[in-house]
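Q: the following block contains a protein sequence and its predicted model.
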Amino acid sequence: MSRGSLLMLLLIALPATAQIHVYTDAHGNTAYSSRPPDGVESQVIEPAPMNTLSLPTSPTTVQAAPRTENTRAYSTLELTGLPTHEALRANNGTFTVDVRIEPRLQEAHRLRLLLDGQPYGQPSNVPRLQLVNIDRGEHSLAVQVLAGDTPVQQSPAITFSLQRARKP
């Protein structure tokens, strides 16, 4: 054990060995201190034993089955609000898409878009995502469910065409 580790253990254990002194101050109030006051009679209080909790002898927790490639966290995960048979008109290249997800998004999960196969924007827990200043032309868009930085599930990609007004 290194000196630093030993020193840390001693510092942590020090408050556990400290005594508590009780005395009556000059105004007649009961006071407590970690050191006996000068010139005043005090008594040392022994703290009550600390509460402890023992672990059950038999395991009561249920462990989840390990996730395999074929296990899906969500029965439905898809993008909605994108036209697939006609061009999407967004003159400034900004538009929103909705995510249909069932069951509801788990608290530890986030949604992130994949635009043309590349991550787009920050992960979010809101099932309505915005794209900003997207170039005109044909694109593919999908949504991923992330656990931290790890993809858990991905929707099928939707191909769409974005139409923007040309600058004069």
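A: That came through fine.
Q: drop to CA atoms for contacts and neighbour counts, all remaining ones
A: Will do.
Q: can you show me the strands along the protein?
A: All strands of the chain, identified by DSSP state E, fall at 20-24, 30-33, 43-45, 76-80, 88-89, 95-102, 109-115, 118-124, 128-131, 137-147, 150-154, 158-163.
Q: next one for the comparison:
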Amino acid sequence: MDRPTITMLLCLVMVNQAMGGQALYRTIDARGHVSFSDDPSRGGEPVELAPISVVPALPASSTVTRAASSDADGDAPSRTYDVFTIAAPDDDTTLPTGFAGNVRVRLALRPALREGHKLRLLLDGEIVRPAAREPVIELVNLVRGEHRLRAELLDARGQVLRRTPAVTLHVQRASVNLPQNPHRPDSHGQADR
């Protein structure tokens, strides 16, 4: 069956249920178009419809429990915080050679950090600094290559409440193959002294 026919059939099933189980008839015209009606005088054949399946909703208490357990994994929004993300640098940012591997990571958090909660930053899966309350973290002298940043929000017991999505950071550094820094204004294409 094509999509419009299926859609029409589903609509008619719902209408049939709303009409209290009245009979439904199917007719096919000379061009092969199928139509449905509740009028037997149009010469259609009766259609038997199966009852609609109904699944009861989960109680509200189990929904809250499931959301709380997801928060502990850091994959779902915390009920305590609406926003927790790495605001800077943007994902897939490249630090040019002139930055010497230094970057300021800024976390966005709303509402403000609650009493007893702390923030920590992970660089390539390793903790960069002990948990603290400051939402700005300075990273210095990062090695050349690709790095993944992720922040964690910790409760008063040190348990992870939430994790940010990972941010990829590309760091360019001068090398022995390129000793001059093309981004430094005083190099003018000449080797560093």
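A: Arrived safely. Quick caveat, the model's predicted, so the values are computed rather than measured.
Q: out of the strands of structure 1, which one sits most buried?
A: Stretch with highest mean neighbour count among the strands of structure 1: strand 109-115 (a mean of 21; mean count of other C-alpha atoms under 10 Å).
Q: sorry, back to before: may I see the strands of structure 1 organised as JSON lines, with distance to Pro66 of structure 1 added?
A: Listed next are those as JSON lines, based on distance: least, C-alpha to C-alpha, whole Å:
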{"stretch": "strand 20-24", "distance to Pro66 of structure 1": "51"}
{"stretch": "strand 30-33", "distance to Pro66 of structure 1": "54"}
{"stretch": "strand 43-45", "distance to Pro66 of structure 1": "53"}
{"stretch": "strand 76-80", "distance to Pro66 of structure 1": "21"}
{"stretch": "strand 88-89", "distance to Pro66 of structure 1": "41"}
{"stretch": "strand 95-102", "distance to Pro66 of structure 1": "21"}
{"stretch": "strand 109-115", "distance to Pro66 of structure 1": "17"}
{"stretch": "strand 118-124", "distance to Pro66 of structure 1": "25"}
{"stretch": "strand 128-131", "distance to Pro66 of structure 1": "30"}
{"stretch": "strand 137-147", "distance to Pro66 of structure 1": "15"}
{"stretch": "strand 150-154", "distance to Pro66 of structure 1": "13"}
{"stretch": "strand 158-163", "distance to Pro66 of structure 1": "30"}
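Q: out of those, which comes closest to Ala65 of structure 1?
A: Of all the strands of structure 1, strand 150-154 sits nearest to Ala65 of structure 1, with 15.2 Å by C-alpha to C-alpha.
Q: that closest one vs strand 76-80, what angle?
A: Relative orientation of strand 150-154 of structure 1 and strand 76-80, computed by axes from the mean of the first three to the mean of the last three C-alpha atoms, to 10 degrees: 80 degrees.
Q: run through the residues that contact the residue most central in space within structure 1.
A: With distances taken as C-alpha atoms, centre = their mean, Ala108 lies nearest the centre of structure 1, 5.8 Å away. By C-alpha atoms under 8 Å, 6 or more residues apart in numbering, the contact list for Ala108 of structure 1 reads 147-148.
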